[in-house]
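Colleague: Output the structure for:
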Amino acid sequence: MMPVRIAAIHVTQTTRRFLKPFRNAKVHMETLDYLRVDLCGDDGSHGHAEMTAMPGYSSETIASMRTAIEVHFAPVLLQMEALKENDIIQALRQTLPGNPYAHSVVELALLDLRARLLGAPAHALLGGATRNEVPLGAIVTLDTPAAMAEEARYWHALGARTLQVKVALDAQSSLARVDAIHQAIGSDTVIAIDGNGSFQVVTALQTMKVLERYNVGFFEQPVPAWDIQGMATLCRAGLIPIVADESLFTAHDALRIVQERAADGFNLKLAKSGIRETQRIMAIADAAGIPYGLGAMLETPFGSLAGIHFAATLRQPLFPAELVGPWKMRDPRIPDGWLSQDDFAWKVPSSPGWGGTPED
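Modeller: Sure, this is the predicted structure:
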């Protein structure tokens, strides 16, 4: 097999509109922009990936990602051998440190290209799938208690049995939202809450106390990302398991969280960490006995494929994958055959690469 070199890099942007505005403690969005990267091999092969930089969550923007890729990464990538992943990743890190979202979308496109060149599904290059389907949990958008209860009924009817419920700022509003959802769907569903860093330690403790009777699965990122000591305080309280998200981008973050005993679980996201850094985080978590699951960033159907492949390799995830972005969009266009016929789950593709393209 002759070496395949990267001959061109194409970057495009697309926008999707939500069925209803998406809200959490940080952001209110009616639309979301996505960046697509196409790595072209000199033999006519292609590797695709798609990523968003969610306002209120990412320090990057679609514009900054595009600049990083077109101005800084492209000159380095051109003519590099596509299968020499180690050389490519090292070159990108040396060229432009930081910028995790820009790094991640290029790394994902490279994985798709490599897998297609090797004639294997992407998960085979990640250690292999442990299941044929990826079960899904759902995300309940921040809204009035009544509106959130209605959305919870929608997810429950689809088959979701784990809900990540957005909460914000204080105990009483959080109690009202969780109580309304609990009454709407009963006790056969795990309710977890996500503060997106909007609570202070005191109000987070108050929230945990008033929600104790609901057997909440976990409290994700209650306090700001920088407040590792605050996360540790909440862990010591032992009322509800604490999961790190915004505090966790790199293996260095994971190591500090473990050292400070500042989380009971990790929410992994390919957008913020990429493949390699996520695997380094997992290794630290495994050594420390900390469970983890795969979160998401409201990806499109095609954008969800990377998460599907990655989630399929996790043996005992802390929670079902949160790859439900398409259900929040006005025109999701989920291709036939991508979903389970029996459960609320994605099928794990077996064809080369992601098993799909942005045109599907």
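Colleague: make it CA atoms for all contacts and neighbour counts henceforth
Modeller: Fine.
Colleague: tell me which element Val37 falls in.
Modeller: Assigned by DSSP states H and E, Val37 belongs to strand 28-41.
Colleague: try Leu111
Modeller: Assessed by DSSP H and E, Leu111 sits inside helix 100-118.
Colleague: what's next to that helix, contact-wise?
Modeller: 36-39, 45-53, 60, 65-66, 68-69, 82-83, 85, 89, 92, 121-122, 125, 270-275, 306, 352-354 (C-alpha atoms under 8 Å, 6 or more residues apart in numbering).
Colleague: At the geometric centre of the chain, which residue do we find?
Modeller: Closest residue to the average C-alpha location of the chain: Ala296 at 2.4 Å, with C-alpha atoms, centre = their mean.
Colleague: and that one, which of the three is it?
Modeller: Following DSSP: H, G, I helix; E, B strand; the rest coil, Ala296 is assigned to coil.
Colleague: Am I right that Arg66 is in contact with Tyr34?
Modeller: No: assessed by C-alpha atoms under 8 Å, Arg66 is found out of contact with Tyr34, at 10.6 Å.
Colleague: what residues are up against the residue nearest to Trp338 when sequence neighbours are not counted?
Modeller: Nearest residue to Trp338 in three dimensions, chain neighbours excluded: Lys347, at 5.5 Å (C-alpha to C-alpha, 6 or more residues apart in numbering). Applying C-alpha under 8 Å, 6+ apart, we find Lys347 in contact with 132-134, 337-340.
Colleague: Another sequence for comparison is provided below:
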Amino acid sequence: MKIDFLEHTLQFKFDAGTSRGVMREHNVVYVILNDSESGIRGIGECAPLPGLSIDNKTQVIDFLQGLKKSEEYLNIPLTAEEVFEIAEELVPEYLPSVRFGLETALLDLISGGKKEIFEGEFYQGQKRIPINGLIWMGDEEFMLSQIRKKIDAGFNCLKMKIGAIDFETELSILNYIRRNFSEKDLTIRVDANGAFTIGEALHKLEKLSKLNLHSIEQPIAAGNIEGMKELCEKTPLPIALDEELIGVNAVKGLELLSEINPHYIILKPTLLGGLKASDIWIKNAEKLDIDWWMTSALESNIGLNAISQFTAFKNVSLPQGLGTGQLYHNNIASPLMIENGEIYYDTKTKWDLSLFKQTH
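Modeller: Model (predicted):
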């Protein structure tokens, strides 16, 4: 098996604002595996997020260059179980995005290079996944414009990023939504990305809870386990852990979840070490009756496709965070489509893989 990789810079269609700053582009690295005998090619995506991932683009490229030199040791697996064993054996834990990229490239390869990561109804176009509409930070008019577009597009669950602009303005926007759409008609999630201080968090959660929200993601910064545990005990608004899981070994996740006891966890395979690691987090959460949903970490459609197929395999009912395929000017065109607040795989649409023609 021959290994190659390709760097690509995804360009946002707008300034994507979060409490950590504004993003205008996202650098990703595709890992490309070629079966020299059959000519079949598998493609995976390594897309670490600066300031959030524990790995970075330089580390990803250095590792893949080393792997390319030792490619004679790469045997083609026959099953998904073997894929996960190879990825875990080859890729160190401090490179979670590479584990995800290698896992999905191998899964693509053994399915014939058809982008069928998991056999099932989603890939066959027979199953749709409910998703939330993502509302990015910006000035009030920009945020309201996004909200109107998402609602007009048929979304009944919105996720609004908060924590970067004035809190009272954010409350005003949420109040506007609630005046026009009841809790029965529209589910609202908010994501603070750790923006609240410990001292102000509970007071802000009390104000937010009056708006009949579904949940809040990561109200305080990750790493303060005692603070988050206390917040989860006292909060009037359900809390979902997100950044709190990053850098934590999935096997040891049961201990963390038992300690904090959140209402939900958010799973991003690129940041958590791949699909196998995400599966372990899911099993640990379910042992404790903690619900979960899957979210893209702003990958292109290569990564999003893998995450969507994995998610569909889990028979989810909660809206997932998989609506990121329309963020970029220069995404990889794919059969992934969004309609009425659901993502599905349109079997009549072909992948445009022309970007990868320069690799062998």
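Colleague: TM-score for the pair, please.
Modeller: The TM-score (TM-score structural alignment, normalised by the length of the first structure) is 0.85; 345 aligned residues with a C-alpha RMSD of 3.0 Å.
Colleague: quick one on the thing from earlier: which two from the contacts of Lys347 of the first structure end up farthest apart in space?
Modeller: Using C-alpha to C-alpha, the contacts of Lys347 of the first structure span at most 13.7 Å, a distance reached by Val134 and Gly337.
Colleague: the more surrounded of those two?
Modeller: Ranked by neighbour count (other C-alpha atoms under 10 Å), Val134 of the first structure and Gly337 place Val134 first, with 28 against 10.
Colleague: Next, the buried residues of the biggest strand by length in the first structure.
Modeller: Ordering each strand of the first structure by length in residues (DSSP state E) puts strand 6-23 first. For strand 6-23 of the first structure, the neighbour count (16 or more other C-alpha atoms under 10 Å) marks 6-9, 11, 16-18, 21-23 as buried.
Colleague: other SSEs contacting it?
Modeller: Packing partners of strand 6-23 of the first structure (3 or more C-alpha pairs under 8 Å, 6 or more residues apart in numbering; DSSP states H and E): strand 28-41.
Colleague: The strand it packs on aligns to what range in the second structure?
Modeller: Under TM-score structural alignment, the counterpart of strand 28-41 of the first structure in the second structure spans residues 22-35.
Colleague: For the second structure, identify the residue most remote from the centre.
Modeller: Glu37 (34.1 Å).
Colleague: Tell me how many other residues crowd the residue lying closest to Asp264 of the first structure once chain neighbours are set aside.
Modeller: Nearest residue to Asp264 of the first structure, sequence neighbours excluded (C-alpha to C-alpha, 6+ apart): Ile242, at 5.2 Å. The number of residues packed near Ile242 of the first structure is 25, by other C-alpha under 10 Å.
Colleague: Leu256 of the second structure too?
Modeller: Neighbours of Leu256 of the second structure (other C-alpha under 10 Å): 18.
Colleague: Have a look at how far, on average, the helix or strand where it lies is from the first structure.
Modeller: Secondary structure assignment for Leu256 of the second structure, by DSSP H and E: helix 253-260. On superposition with the first structure, the mean distance recorded for helix 253-260 of the second structure (mean C-alpha distance after the TM-score superposition for the first structure) is 2.1 Å.
Colleague: how far apart are the helix or strand just after that helix and its match in the first structure?
Modeller: Of the helices and strands lying after helix 253-260 of the second structure in sequence (DSSP H and E), the nearest is strand 264-267. On superposition with the first structure, the mean distance recorded for strand 264-267 of the second structure (mean C-alpha distance after the TM-score superposition for the first structure) is 0.7 Å.
Colleague: which other helices and strands contact strand 264-267 of the second structure?
Modeller: strand 239-241, helix 275-287, strand 291-294.
Colleague: Give the buried residues for the second one.
Modeller: Same thing as helix 275-287 of the second structure. Those buried within helix 275-287 of the second structure under the rule 16+ other C-alpha under 10 Å are 275-282, 284-285.
Colleague: Closest one to Ser209 of the second structure out of those residues, please.
Modeller: Distance to Ser209 of the second structure, by C-alpha to C-alpha, is smallest for Ala285 among the buried residues of helix 275-287 of the second structure, at 24.0 Å.
Colleague: wait, what's in contact with the closest one?
Modeller: Ala285 of the second structure neighbours (C-alpha under 8 Å, 6+ apart): 254, 257, 265, 291-292.
Colleague: of those residues, buried ones?
Modeller: Applying 16+ other C-alpha under 10 Å to those, the neighbour count classes 254, 257, 265, 291-292 as buried.
Colleague: so how far is Gly227 of the second structure from the aligned partner of Val202 of the first structure in the second structure?
Modeller: Matched by TM-score structural alignment, Val202 of the first structure corresponds to Gly199 in the second structure. Separation of Gly199 of the second structure from Gly227 of the second structure (C-alpha to C-alpha, to the nearest Å) stands at 10 Å.
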